Every structure is written in C-alpha cells, then in structure tokens.
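Trainee: Sequence and predicted model, in that order:
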Amino acid sequence: MISIAFILTAILIGVPAWWLLKDFVLRSPLDKIPGPPSPSLLAGHLGRLFHRHEGWKLHNELASNYGPVSSLKGGFGKRMLYVRDPTALHSIIIKDQQFYEESSFSISMIYLVFGEGLIATLSDQHRKQRKMLNPVFSINHMRHMTPIFYHVAHKLREGVENQVRQGTGDVDILNWMGRTALELIGQGGLGYSFDPLVKNSKSEYGDAIKATLPAMFALGGTQFLVPYLLKLGPPGFRRWVLDHLLPDRRVQHLKDIADYLDSQARSLISKKRLALKEGDEAVTQQVGEGKDIMSILMRANMAASESERLTEEELVGQMSILIFAATDTTSGALSQILQLLAEHPDAQERLRKEILDARAPSGEDIPYDQLIELPYMDAICRETLRLFPPVTDVYRDAKKDMVLPLASPIRDLDGKWMSEIPIPNDTRLIVSIRGCNRSKQIWGEDANEWKPERWLSPLPGSVTDARVPGVYSNMMTFLGGGRSCIGFKFSQLEMKVVLSLLLGSFKFSLPDHEIVWNLAGVKYPTVGRISNTPSMPMKVELLNEKAL
C-alpha cells in the first residue's frame, strides 16, 4: 500500500519538476516576444516588478524600449505577457473575458480576507452580484448621495481649518484624505460613521481596513500558498490549518484582521435588517437615512426572487469589499491632485476661481448637475487619473489556448512581424493600466506630461480611434468590461465634492521634504525613499475668510 509520506514526497518533488520542465525546457511561442532579460533564474522579474521604487523603472523601461506587448518572467521561469496594446486589452477584458480570469492568487487572497464580495467572485456569481449592485451606482442615485458627501466634506474642511489655526506645521494631507475617504464610504456605502473628522478619534474598524493592504503585502511569497489553502476542504478544516500549520505571525495578523472585519460586517447587517423590518422611520434614524448603498442593496435583495437573491455570506462580503476598494484608491487620487495643484499654482488658482464663481453669489454648495460639469475641475480629475492611476496594473490568467490580436504589429526576436500572438493555456497576462494610459501612440508625444488643458478641447483622433476598452474616458484607470470598477461614478463625485470645498478655503503648497510615490497594489506616498510609512505633508494656508 502506498504510504501518505510517499505521496507527499512525490507531490513535493513532482510539482516543482513539472514547473521547471514546462517553463525552462519546453518551448513556447511567447519565447519570441521581446522583453528585458530576466535578472533572476528563480524569481524572474518579480523582484523588480513588485519593488516599491524599482518597479517604476521597469514600467518606464517597458514603455520606452519595447512595444505595446512585451515578455516578462515570473517565479521559476513562468512566462508572463505585459500588455498595453488597446486591441489586445479589448480581447482580454471584454471580447474574450471569460477565458482570461483574474489570477488565482489575487482572487483567493481577497476571498480569504473579505469573503464572497464582488471583487472575489467569478463567472455567474460575479454577474449576479453585479446585476444586484448596478442600480445603486446609477447617476440618479448619485444625486441622492451628494448631500451626504457634502456633509462629510464640510467636517473635513472644519478639521483641516482647526489644525491650520493651531499652527502645528505641515498638514498630512494623505491622513486627512484617508480619513475622509473612509467616512465617505462609511456613510454613503454602509450608513455608518467611522470618524467625526472635526477632531482626532480612533476607529477600530477604520484601523483594521487601513491595515489590510499592508498586511496582505507583508505575506510576501506566502501569499502564493493561498489558492492551494482554499482547496483544502470545508472552511472549518481550512481554519484549523491556518491556526495550527501556519503559525507565521504575518499570517495570523491577517487572519485576525479578516475575523474582525467579518464580525463587524455581520453586526452592521444585523442592525440594518432589524431597522428595515421596523419600517421607514427606523431606517431614516440611521446614518445615511437609508440612502446608503447597503440599505438599498438589502431592500432590493429582500424583494428579489430566490434565484437572484444574494446569500448572507455574499452580503457580508459586499460590505467589507466596498470599504476596502473605495478607501486607499480615492484618498490616493485626491492626495495626488492636491500635490499636482501645489506644483502648478496657476492651475490651482484657475480651479479655485472656477469653484468660487460657481458658488457665487450665495456661497452655498455647488449642486450635483453643476458640479460634475465644471470643465476645469473635470479636466484636472481626468488628467490626474490618466497619468497617475491609483492601481498600476492587474493580472489575468489564460484558461485555454488563445490568440491575442494586436492594434499595431510587433517585430519578434527573429525579425518577423506579428499582428497576433498565440497565448498558451495558463499564461499570466499583466494588464498595464498605466502603460496604456501613457501610450504615446494614443496620447501623443506629450503623453507623460500633466496637461489638464488636453481635456478642454476635442480629443485627437489617435485617442478616439484607439478604442481603449476602459469604462471611463478613453483610459484604463477603472478598467472595462464585466469587471470594471462599479463605483467609478461614486469616486468621481467624492473627489469633486471634496475639491470644491478644500480649494475654496485653502491654498496648498509643497513641503520642504521630498514626496515619493511607492508602487504597490494601490500606490502610496511617503516622505523620502527610506521611510515606508504612508504620509504626504503639505503646507496649507487659510484663504481670506470671505471666500468661505
């Protein structure tokens, strides 16, 4: 009888041997695609690709020295394809999206931490959840959200003003934007208040959300074990494995965060369900007055047919993922905009004038329809999100042999032109959001320059003819297709409401310290290159109080 030890030994030896044979010995059509030489036999380009500073250099090198598609190597020689060609991206994320799924390690990690929310599901389950959530993110609903956003933004302005009047030095804009983004999604998404903003306060829920991304990245290579962990039988057994066979403190820390988020989400859902049963009066007494995303989603879910209804686990997953997905991305984008306005004081003054003119003569908050149409504010938001997307790239895995079409032919290593690329099953593709957004073939020779004015006149034919498959404004920032960012309108409104109040009240200038943006799942700023603590101090001055 074959012993368990023999089987385990065979697996431990056989799996790596197969990987080595497949990726180091067997030939592939991808071997002819140009790309930078691999710096490591075992790690390939991963060391550079995931490095918070060196990663930017690799992205720039690929854009400057290679075509719209280039080859990279992953761990143990695994072949990867770096893609920024718009026609190829259309195939990956729209036309053939069912054959290019999100990579197993990223989906598994999100599922393990947040549960069965929108980002962590695939195929029919993902489509069912998206169908239920789509109406909540409609333009009509955004109009109803606007007063909630202004309510939070006024508290932000008061909090920043209090700090400026105290004269305690530079203001950490990233900290304020992070607190604000969390409160915006808290009130607008969950009907829950994390932070009063007008004073310093501690929120365990908020701290857990902020700690999630660093805890995930701290796992390093351990995260690649997650897809295999999820295949180890029922949840109870997987929990036992986590508790007893993976004592690593980083793993246990992330597990504790996941447990806390799960318990808080279930508690909030229970309170909402009770209020919904008690009737409209009880619902309106909650934060958000029942207009928040989760309240509306739960009402729709109760009214849906049994086949369309989301399970309790799916509702819990939506709540945690909504907060996670909306906090660091929005806070980073707002911080980046304020930094750019400090670097370009003429642009800052022009935007401030546009805001104050829109508020005159009453000085009241700018209504939704007028706010979203402010041309220069819209141009600044679009150009910043084009040039500096919060998420640099995403990963997809080919689930069968495919053929990837190209908008522009590339020359292979044999000197032959290719208008399409054979993609073997299990190939990992890197969808380069930043690379497509900065393509000179699409945006022109000034593609790497921040020019809001490019959005104040019709876009050139090179942009419109490229048919970039993004859901937002000819760019890939919010992706496209069935896995595009469902909350991009929510995010746009958040940013414009916050900017309309901050720019009308304060002048922003650069600090004396260097601000460095670090590459990560969601990029973040630090003071200098040595520190890894997210922070972005700026000089903030209170404007003439008549402008308030």
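Mentor: Looks like it arrived, so ask away.

Trainee: Please make it C-alpha for all contacts and neighbour counts, starting now.
Mentor: Will do.

Trainee: Show me the helices in the stretch 351-500 of the chain, by range?
Mentor: Taking DSSP state H, counting those that start in this stretch as the test, the helices found in the stretch 351-500 of the chain are 368-371, 375-387, 433-437, 440-443, 461-464, 488-502.

Trainee: Turn those into a markdown table, including mean neighbour count and distance to residue 546.
Mentor: Supplementary listing: those in a markdown table, determined by neighbours: other Cα atoms under 10 Å; distance: least, Cα to Cα, whole Å:
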| stretch | mean neighbour count | distance to residue 546 |
| --- | --- | --- |
| helix 368-371 | 14 | 21 |
| helix 375-387 | 21 | 22 |
| helix 433-437 | 25 | 40 |
| helix 440-443 | 18 | 41 |
| helix 461-464 | 14 | 42 |
| helix 488-502 | 21 | 14 |
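
Trainee: Comparison target, given below:
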Amino acid sequence: MFNLAISLAGTSIALIFTDRFPGWTFKGLFSCIFGINFSIQLFWDILIYPNFVTPLRYVPCVPGTVSQLHILMDSPRGQLPLKWMRTIPNNGLIRFRDIFRHSHLIATNHQALLDIMSTNTYDFEKPWKAREFLARIIGFGLILSEGNAHRVQRKALTPAFNIKNIRSLYTLMWEKTNILIDELEKEVKENPMEGTNTNSSVGKVEMSVWASRLTLDIIGPVAMGRDFQSLTHKENKVADSFLRILEPTKEKLIFLAVNFIFPQWFASRLPWKLNRVVNEETGYLRSVCHEIVQEKRRALQSQKADTSELDADILGTIMLRGEFSDDELVDQMLTFLAAGHETTASALTWACYLLCQYPDVQNRLRQEIHDTIPSSNSPITWTQLEAMPLLNGVCQEVLRLYPTVPNTVREAVRDTVVAGVSVPRGTMITLSPYAINRSPHFWGDTGAEFIPERWIDTDEKGNKTVNHNGGAPTNFAQITFLHGQRSCIGKDFARAELRCAVAGVVGRFMMEMQDPNQEIHIAGAVTTKPRDGMHLKMTAVDGW
C-alpha cells in the first residue's frame, strides 16, 4: 500500500513539473517519475521506516552496521552473537542493521526460541538463496523443504527414527566402531611418533578423516542398505567426494558467502574451480543414490525382496509407503548421507580434542568404559551406553560447545510475533546454536567451559546418574539439533552413534595432541571442522 502511495506521489510531482515545462518529451517525463519515485523510496527505506515506523525500532540494537556477511565470516562462527548476548540487555531479541538500514534479529531467550522453532514454526523459512545453493549439495530433502511439503515428508520419515529402531542399531554402530579401532591401530603402527620404532603402539593419527569414514559406513546401511566400506578402503570415491565438498578452507567459506548473496543462476556460472568441484562431486553422489533407488525399485516391483527386507533401511521403508517419486527419494538419500554422517563425524573429532585438553576427564571416562564394557569385542546394549553418566556428560558437552551448524538463518514469510514483538514479513532472524549453547543467560558464567559433570546427578544413595538438561532452566538452552517441528529428525541416532564411537576410541586409546602448542581453529563452510585437521598422538591401551 505504501509503495503505491509513493508511486502516486512521485507521479503527481512529475506531472506538476510537466505543466511548468510543457516541452518535455515522454522519455524525460518517465525519467523524472522514476527518479522522484526512487528518491522517495530510498528516503523512506533508509531514514523514515527503520527509525520511525518499523515495529522493531524499540528492540535493543547493535551499534553501527553489521551485514549477514559479518555473521557468516565470523571466526568462530557464532562468536559475534555470543558477544552481543553477553553485553546487550534484551528481552529475547537483539537487532542489528545492515548498510541499507534493514533490521535483522537474533533470538536470545526461551520465549523467542519457542516462538520461532515451535509456536510459529511455519511463519519462518530458510532464505531461498541459501536453500537453492544447499540443494546443489544435499538435494531438496527434508532439511530444505518448507511448509506443507515439510509436514508431509516429516510425517513419512518419522517412523524410521523412533527410539526403538535407533536402539536396534547399536549393534551395527558398535561393529563399525570396532572396525575403526582396528584401522586406527594399523595407522598408529604405520605412523609412529618420532623416537619410537615401527612396532610401537604410539603413533600419529589425523582424526577428522577417520571420523567421517566411520559415520559414512554407519549411515550407508541405515539409510539405504549400502555399506560403503570406506573404513577399510582408503580409495573410496563416496568418502572422497564428501571430503572435497566439505573440507574446511577459507576459499569454501567465501564461496558459500557468494552463493548466499547472489542468485544461483549467477553464482553457479562463475568461472570458479569450486563450482566445477561441487558439480562433479554432487553429480557423482546423486548418481550413486539414483542407482541404489533403482535397485530397490526393481526389487520392489519384481517382489524378489520381501517386506521385512525392504523395511530394513530408511529408503526401503519410505519406498513401501509409495509417497515419493524416484527423484524425491534421491534428494532424501543425499540429505541423509550428508547430514547423517557429518554431524557425528564433527562431534567425534571435537570430542577427541576436548579429551586431549582435559586428560583427567579422559582417564576417568576410560575407567568408566572399562568398568562397564569388558573389552571392545564384548557385545554392548543400549542400556549400558545410555546409563554411563560420564560418557553421556562428555557427549552432551561436545554437542553443546561444538554444534555442527553454528548459525542458521530464517526469514519471516508473513507478519508474525516473536517474544511479544511484531515481526514484519521479510525480516531475517539468526538462530545461533554456538551462542545459545554458551549463553550466560542459560548456562551462567561457566557457559563456555567444558564441564561434563553438569549432566550428572547423584541419587539419594550416592550413585551417579544421567540427567538430560545439564542444569539449564529450559530445553531451549541447547539448540544443536534445534527443537519443535523443524528439529533434526536424526538427533537420537546421532547421539547413539556418538556414544558408541567415543566409548570405542577412548576405551582403546590414550589421546594427546601431536603438538600441544597447536592452536585449533574452528572452521568449515557448512559445518564446523578444525581448519587443518585434528592431528593426535594415540597410544593403544593393552587389555581391552
């Protein structure tokens, strides 16, 4: 309505000028109307609306101008929002303005997070530019779907992730963890530390690559019934493709920024090597997923596989429902392959890092593991792993301090309300798991510290027991997996996978940093990874 008023006002002013200067041509008149309308609109957008009209004008504001690029290029990502949460008094929202004076919001308290992630979930969507770029990598699966499409997909996929199904997967996870342990022992012997012999049990390991291969070999059978065997085959195209796409470099972060700022029709055509890398590697991954979907489809049509066999993995389960086309199934498999292994791989890498920084915690955790599980070859149960207080405390702290996706952005697709504030359509809102998970509002002065004991209670008999809130006043104090209708559907799977991996690695190895003075930088374009890898000194523990 206001734009129409501006247009009418500009046109009226231009017509007054034409009365005064009757010799003007049509082209001159058009240029005059356009120039006046543009000037009025600019005056309104930059000066009047952001300062005197927007309902967001009373929200506490960060001084100066801040662009989304500042948030994206922040190192570590989430540090700026955390700084503002610590220093700017607010009632659930903090505002910052870009160079065009547009207001952006950051959610900071329970009510704001509840409104965005639960109460008014579908009032917010991922910005189209971000979705379009990410879809090149992971397809338009569950993570990138919005509105009714998301409701339908979530309903169809949820049964595959119920807690009973997840707990039945502990055997597979433990089996793969043991393969990882064996491969790590070989690596230790092949790469002894300086001053030790080739048969030494002390050697060098770059952990982030091994973590990624472990989780890929777990999600493959779970998602699509395909064991990629990347742990035992160093030349593995699927693992290498993900590595080339997600390996943390400064160039990839800049590439991400360009793709978030410019439309895909432009960004994807830039003569940039990374465009070719993304196209080649995602093309290969998509072809693998398509091949597997076709194999399942033929088995279903020929009835060579019975229902129980097809229902043994996520792909088979959703194919039996008949709600997705083959292209949609490929998108879902790409999503599960990428998100399903990258989350836990990142968490396992950071778990090893933190345990190197806190050797006392590492030693106590190893003792708890040995007291509960006689050896790595012993079968395990979900009750064992889920009831180990320190193991759960360590895993929860890792997920809290190092969320795989440190920031995510939502756009209000209609006028809505957040924490009692009217939020106009088109407003961008940043959700920062990195900042929320460390916020003193939820966690006090120790929010940035690694304290596994915050997740451990003591019962009336003095026994240590698991708690699931870390002492925080709300579940929204930790949003690594988000909450509500858009929460990560595989969060329980990821937690189970991490428990198995940490129990196996810590049970078998003592870990130190190869270089105790190395400064580890949190990097990564889409997910968080150590910039130059995680180079550990690992010592095999006898008798387990």
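Mentor: Nice, I can see it. Because the structure is a prediction, the values reported are computed rather than measured.

Trainee: With distance to residue 394 of structure 1 added, can I get the helices of the stretch 351-500 of structure 1 in a markdown table?
Mentor: Converted to a markdown table, the helices of the stretch 351-500 of structure 1 look like this (distance: least, Cα to Cα, whole Å):
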| stretch | distance to residue 394 of structure 1 |
| --- | --- |
| helix 368-371 | 31 |
| helix 375-387 | 16 |
| helix 433-437 | 8 |
| helix 440-443 | 20 |
| helix 461-464 | 22 |
| helix 488-502 | 17 |
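
Trainee: Out of the ones you listed, which is closest to residue 452 of structure 1?
Mentor: Closest approach to residue 452 of structure 1 among the helices of the stretch 351-500 of structure 1 (Cα to Cα): helix 375-387, 5.0 Å.

Trainee: Now do that closest one and helix 488-502, the angle between them.
Mentor: Interaxial angle, helix 375-387 of structure 1 versus helix 488-502 (axes from the mean of the first three to the mean of the last three Cα atoms, to 10 degrees): 120 degrees.

Trainee: Superpose on structure 2 and give me the mean offset of helix 375-387 of structure 1.
Mentor: After superposition onto structure 2, helix 375-387 of structure 1 sits on average 1.4 Å from its aligned residues (mean Cα distance after the TM-score superposition for structure 1).

Trainee: Give me the nearest residue to the most centrally placed residue in structure 2, chain neighbours excluded.
Mentor: Closest residue to the average C-alpha location of structure 2: residue 405 at 2.9 Å, with Cα atoms, centre = their mean. Closest residue in space to residue 405 of structure 2, ignoring its immediate chain neighbours: residue 527 at 5.1 Å, by Cα to Cα, 6 or more residues apart in numbering.

Trainee: what does the one you found align to in structure 1?
Mentor: Correspondence of residue 527 of structure 2 to structure 1, assessed by TM-score structural alignment: residue 522.

Trainee: pretty sure that match belongs to a helix, no?
Mentor: No. Applying DSSP: H, G, I helix; E, B strand; the rest coil, one finds residue 522 of structure 1 to be coil, outside a helix.

Trainee: mind listing what it touches?
Mentor: Applying Cα atoms under 8 Å, 6 or more residues apart in numbering, we find residue 522 of structure 1 in contact with 328-329, 390-392.

Trainee: Out of these, which is nearest to residue 282 of structure 1?
Mentor: Taking Cα to Cα as the measure, residue 282 of structure 1 lies nearest residue 328 of those, at 31.9 Å.

Trainee: one step back: can you check which of the helices of the stretch 351-500 of structure 1 gets nearest to residue 449 of structure 1?
Mentor: Closest of the helices of the stretch 351-500 of structure 1 to residue 449 of structure 1 is helix 375-387, at 7.7 Å (criterion: Cα to Cα).

Trainee: The closest one aligns to what range in structure 2?
Mentor: The aligned range for helix 375-387 of structure 1 is 389-401, by TM-score structural alignment.

Trainee: which residues touch that stretch?
Mentor: With Cα under 8 Å, 6+ apart as the test, stretch 389-401 of structure 2 has contacts from 347, 350-351, 354, 365, 368-369, 385-386, 434, 437-438, 448, 450-456, 464-466, 478-480, 495, 498-499, 502-503.

Trainee: and stretch 113-126 of structure 2, which residues are buried?
Mentor: Neighbour counts using 16 or more other Cα atoms under 10 Å place 113-126 of stretch 113-126 of structure 2 among the buried residues.

Trainee: What range does it cover in structure 1?
Mentor: Taking TM-score structural alignment, stretch 113-126 of structure 2 hits residues 89-102 over in structure 1.

Trainee: I'd say residue 192 of structure 1 and residue 186 touch.
Mentor: Yes. Counting by Cα atoms under 8 Å, residue 192 of structure 1 touches residue 186, with 5.0 Å between them.
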